[in-house]
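>>> sequence unknown, structure follows:
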């Protein structure tokens, strides 16, 4: 069984199509406005990452044919959610800590407290769209986005769900800028994954997941990935120095620090690559130092032999 990308959404300033991820980031583009897609109702007390996550969920589920006019087209108990976000509610948590230090817990707003949950994006997505399958958040540093895709793949293969919504999202605000030392991408991407040939939606597969690897460092992960799925056409990695043989590579760095959203954005970029009729496989590669500190994933074009 192959796992397929059956739905997709991208939400970055000036970018709402995966093919545009292959081009330089537009300058001066306005921030994503979730209310323009899903309406203002229910967004008032949500943090920025949750609002954009809800936007991405709606767009990706609709693209996969699982959501039509705000109503699910399949049973919600067979749709799970995996979110990747390292910085998502850091502003809420820091604000709460500052309030407690100055005023004690009595100063906390009851409308703000739920946003301090580490699973707030995934849980709010499930509540709003009626998704009653497995629900979790991955907060695992630089590899978090690819780890979220891998966990979603495992949930599908184990039969825990028929569809998995994977969201990678990060907000740009004063707190997140302090944490990473510069601008954050302020958005992300979402994928809907399903079993190949059994997607259950109206959309055709956009890409097929191939082998995934873990290794100590990017170079080791690149070598292991190239061995597992030979013949790459494109490498997606923040460090082109590890790309073997001078193959084409993209980093997505000009969109800003993507942190936990980066791995999901890399998968979306692969879908954009295939949408332009280019061959695969495409390699997504992320990581740092330490045992199992780097992760890699190969993606194949739709119709690739299983």
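Received the coordinates, thanks. From a predicted model like this one, the values you see are computed outputs, not experimental measurements. Numbering: from 1, shown residues only.

>>> C-alpha only now, for contacts and for neighbours.
Noted.

>>> now residue 156, nearest residue through space, not along the chain?
residue 162 (6.1 Å; CA to CA, 6 or more residues apart in numbering).

>>> can you tell me which residues contact the one you found?
Contacts for residue 162 (CA atoms under 8 Å, 6 or more residues apart in numbering) come out as 78-79, 156, 194-195, 199.

>>> Which of those residues fall within helices?
Within these, residues falling in helices by DSSP state H are residue 156.

>>> Turn the contacts of residue 162 into TSV, columns for neighbour count and distance to residue 86.
Output for these, formatted as TSV (neighbours: other CA atoms under 10 Å; distance: CA to CA, whole Å):
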residue	neighbour count	distance to residue 86
78	17	26
79	26	23
156	21	24
194	29	25
195	23	28
199	23	29
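
>>> Mind picking the one among the contacts of residue 162 that's closest to residue 255?
residue 194 (28.3 Å; CA to CA).

>>> Quick check: closest non-adjacent residue to the closest one.
residue 163 (4.8 Å).

>>> What sits closest to residue 93 if chain neighbours are left out?
residue 116 (5.5 Å).

>>> residues near that neighbour, how many?
18 (other CA atoms under 10 Å).

>>> contacting residues for it?
Residue 116 touches 89, 92-93, 96, counting by CA under 8 Å, 6+ apart.

>>> quick one: which of the residues you listed is most hemmed in?
Neighbour tally across those (other CA under 10 Å): the maximum, 26 neighbours, falls on residue 89.

>>> so what's it closest to, chain neighbours aside?
The shortest distance from residue 89 to any non-neighbouring residue, by CA to CA, 6+ apart, is to residue 116 (6.4 Å).

>>> do residue 113 as well
Nearest residue to residue 113 in three dimensions, chain neighbours excluded: residue 96, at 7.9 Å (CA to CA, 6+ apart).

>>> what comes up buried for the helix or strand in which that neighbour is found?
Using DSSP states H and E, the element containing residue 96 is helix 90-103. Using 16 or more other CA atoms under 10 Å as the burial criterion, the residues of helix 90-103 that qualify are 90-93, 95-96, 99.

>>> Check it against this one:
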């Protein structure tokens, strides 16, 4: 075991809150359960209400996932309305590959049928690739860096990498990372590979902070984000993420079934379908739940590396009391 390398004076990046808005899922621990529990999130009722109006489906899902993550991190007022963290230095990082595709397609169809005179100015913001991050920032007054990662199969892990960098470089004190993909007709059409799996229709949110900040405000760290690595292939990404150690030593391996051929492996896509840009964040949420419940670490999560992917990613989580 080696001492953790300090970057920019930040000893480590920890996760303090997890929130989900996934059909049939109540909390992140349910992602590792063999079957869907009774009573989980229901989009038919959960995506309605005043603050859901005039927003695309992906943004509504993301908003529903952020609130419980902030609440668990101790950064939400008792009435659930106000963000109590450092608004000026809180960043929002979204991972989605198909989030607002339906809005863009609707606008293109309208232009084709009626020219630009048929467009509604109220819908124009939904065609921005950063619309989800924008709605989160507006809703909670988060005025730090604000970006969307749309990077194919590795997008979720890449978003966590950027969140880690923002904290390490002290560009932000807190980062909210959300992985979201909506089940819309254009997304379903693009992801149809003949397997019968449908797209994910949900979101997951994580709150990341430096260990120093968490200690200063007396919060509880749930897990440590050690590193997120991107490489040309899965084997290289795993080797760099684990510093050359065998992946079979991981306490939990989250990845595709063919990549994670070990008894400790869990393939979230087997239950949730095509997770696309949300996968890496979903894997991190499941890993946090595993570690917070006392499960053995480290947690290894792998994504990408398939025949049609341009890269592979691997991220490593450890328990809040572990030093790798």
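Sure, I can see it. Predicted model only: the values in this text are computed from it and were never measured.

>>> re the thing from before, tell me the residue in the second structure aligned with the residue nearest to residue 93 of the first structure.
If you follow residue 116 of the first structure across to the second structure using TM-score structural alignment, you land on residue 127.

>>> Then residue 98 of the first structure?
Checking TM-score structural alignment: residue 98 of the first structure goes with residue 109.

>>> follow-up on the earlier one: so the match of residue 116 of the first structure versus residue 302 of the second structure, what's the distance?
Relative to residue 302 of the second structure, residue 127 of the second structure is positioned 31 Å away (CA to CA, to the nearest Å).

>>> and residue 283 of the first structure, what does it touch?
Applying CA under 8 Å, 6+ apart, the residues near residue 283 of the first structure are 225, 232, 234-236, 296-299.

>>> And the helix ranked longest in the first structure against the second structure, how far off on average?
Ranked by residue count under DSSP H, the longest helix found in the first structure is helix 48-63. Compared with the second structure after the fit, helix 48-63 of the first structure shows a mean deviation of 1.1 Å (mean CA distance after the TM-score superposition for the first structure).

>>> what are the ranges of the strands in the stretch 101-250 of the second structure?
146-149, 174-181, 202-210, 223-231 (DSSP state E, counting those that start in this stretch).

>>> Can you tell me which of these is packed in deepest?
Comparing the strands of the stretch 101-250 of the second structure by mean neighbour count (mean count of other CA atoms under 10 Å), strand 174-181 comes out on top with a mean of 31.

>>> The first structure: matching residues for that one?
Aligned by TM-score structural alignment, strand 174-181 of the second structure falls on residues 163-170 of the first structure.

>>> now the matching stretch, how far from the centre of its chain.
Computed by CA atoms, centre = their mean, to the nearest Å, the chain-centroid distance of stretch 163-170 of the first structure equals 5 Å.

>>> and if you look at stretch 287-295 of the second structure?
17 Å.

>>> Which part of the first structure matches it?
With TM-score structural alignment applied, stretch 287-295 of the second structure matches the range 270-278 in the first structure.

>>> and for that stretch, what are the contacting residues?
Here stretch 270-278 of the first structure makes contact (CA under 8 Å, 6+ apart) with 17-22, 206-207, 279-280, 282, 299, 301-302.

>>> so who does the spatially most central residue of the first structure touch?
The centre of the first structure sits closest to residue 168, judged by CA atoms, centre = their mean, with a distance of 2.5 Å. With contact taken as CA under 8 Å, 6+ apart, residue 168 of the first structure is in contact with 53, 83-85, 145, 188-190, 260-265.

>>> biggest separation within the residues you listed, which pair?
Longest span within the contacts of residue 168 of the first structure, CA to CA: 53 and 263, 15.3 Å.

>>> Quick check, residue 175 of the first structure in contact with residue 91.
Yes - with contact defined as CA atoms under 8 Å, residue 175 of the first structure reaches residue 91; the gap is 5.5 Å.

>>> Which residues outside stretch 109-124 of the second structure are in contact with it?
For stretch 109-124 of the second structure, the external contacting residues (CA under 8 Å, 6+ apart) are 54, 103, 107.

>>> now the last one: how far from residue 176 of the second structure?
So that's residue 107 of the second structure. In terms of CA to CA, residue 107 of the second structure sits 29 Å off from residue 176 of the second structure.

>>> now do residue 88 of the second structure
13 Å.

>>> ok, now residue 324 of the second structure?
For residue 324 of the second structure, the distance to residue 176 of the second structure - CA to CA - is 24 Å.

>>> Ok, residue 45 of the second structure next?
Residue 45 of the second structure is 25 Å from residue 176 of the second structure, by CA to CA.

>>> Equivalent analysis for residue 116 of the second structure, please.
Residue 116 of the second structure is 36 Å from residue 176 of the second structure, by CA to CA.

>>> Let me see the ranges of the helices in the stretch 1-150 of the second structure.
Here the stretch 1-150 of the second structure has its helices, by DSSP state H, counting those that start in this stretch, at 43-46, 57-73, 101-114, 131-140.
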